[in-house]
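> With the input below, show me the fold.
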Amino acid sequence: MKYVKATAILPEKLILEIQKYVQGETIYIPKPEAAYQKWGARSGSRKMIDDRNASIKTAFKSGSSINQLSEEYCLSIETIKKVVYSK
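Sure thing, here's the model as predicted:
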């Protein structure tokens, strides 16, 4: 997170109002909930994992064992079970 000097972006009246509550402290102003993105949405990681999990489920339905999938995808047996048995 990068810091931005309040005097560079906020109007003076607003700074004076904020100073009634806090002076010389660092405050965090969160984004509105509408601006939140789920993990991996921006980088594409979420889609990559979803595609991988779909491939694992398809392979399992086609007869691959959990041990084979664990070796093929370099994931633990427990992780493969979570993927295969999730809805």
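> switch to C-alpha atoms for all contacts and neighbour counts from now on
OK.
> Now for the residue nearest the centre of the chain: which residues touch it?
Nearest to the geometric centre of the chain sits Trp39, at 1.6 Å (CA atoms, centre = their mean). Going by CA atoms under 8 Å, 6 or more residues apart in numbering, Trp39 touches Arg46.
> next up, for comparison:
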Amino acid sequence: MKYVNASNILPEKLIAEIQKYVQGETLYIPKPEKTYRKWGSCSGARKSIDDRNASIKHAFTKGKSMSDLADEYFLSIETIKKIVYSNKKH
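Have a look, this model is predicted:
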């Protein structure tokens, strides 16, 4: 996490108001919720996992066993069950 000196970016009046509540401490100011991004949305990891899960579901509907899918994708049978039986659309 990058730290910034408040006096370098905030107006003096705002700093004076904040100092009524906290002084000499590190203060974290979170982003607004609307700017949050879901995990993996920037790196493409989320899409990769969604694509993998869709392939697993498709293979299962075509008759491939959970054991075979677990071996093929290096996942536990419990994880395969969660993927196969989830209601999430891919």
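> Superposed, what's their TM-score?
The TM-score (TM-score structural alignment, normalised by the length of the first structure) is 0.95; 87 aligned residues with a CA RMSD of 0.8 Å.
> Now do the helices in the second structure.
Remark: helices assigned in the second structure by DSSP state H are 6-9, 12-19, 45-61, 66-73, 77-85.
> Can you convert the ones you listed into a markdown table and add a column each for mean neighbour count and distance to Pro30 of the second structure?
Rendered in a markdown table, the data for the helices of the second structure read as follows (neighbours: other CA atoms under 10 Å; distance: least, CA to CA, whole Å):
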| stretch | mean neighbour count | distance to Pro30 of the second structure |
| --- | --- | --- |
| helix 6-9 | 10 | 15 |
| helix 12-19 | 12 | 15 |
| helix 45-61 | 15 | 23 |
| helix 66-73 | 14 | 37 |
| helix 77-85 | 15 | 33 |
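> Dump those helices into CSV; add distance to Pro32 of the second structure as well.
Below are those laid out as CSV (distance: least, CA to CA, whole Å):
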stretch, distance to Pro32 of the second structure
helix 6-9, 18
helix 12-19, 19
helix 45-61, 22
helix 66-73, 37
helix 77-85, 32
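> Look up how far Lys57 of the second structure lies from Gly63 of the second structure.
10 Å (CA to CA, to the nearest Å).
> er, Gly40 of the second structure I mean
In this structure, Gly40 of the second structure lies at 21 Å from Lys57 of the second structure, with CA to CA as the measure.
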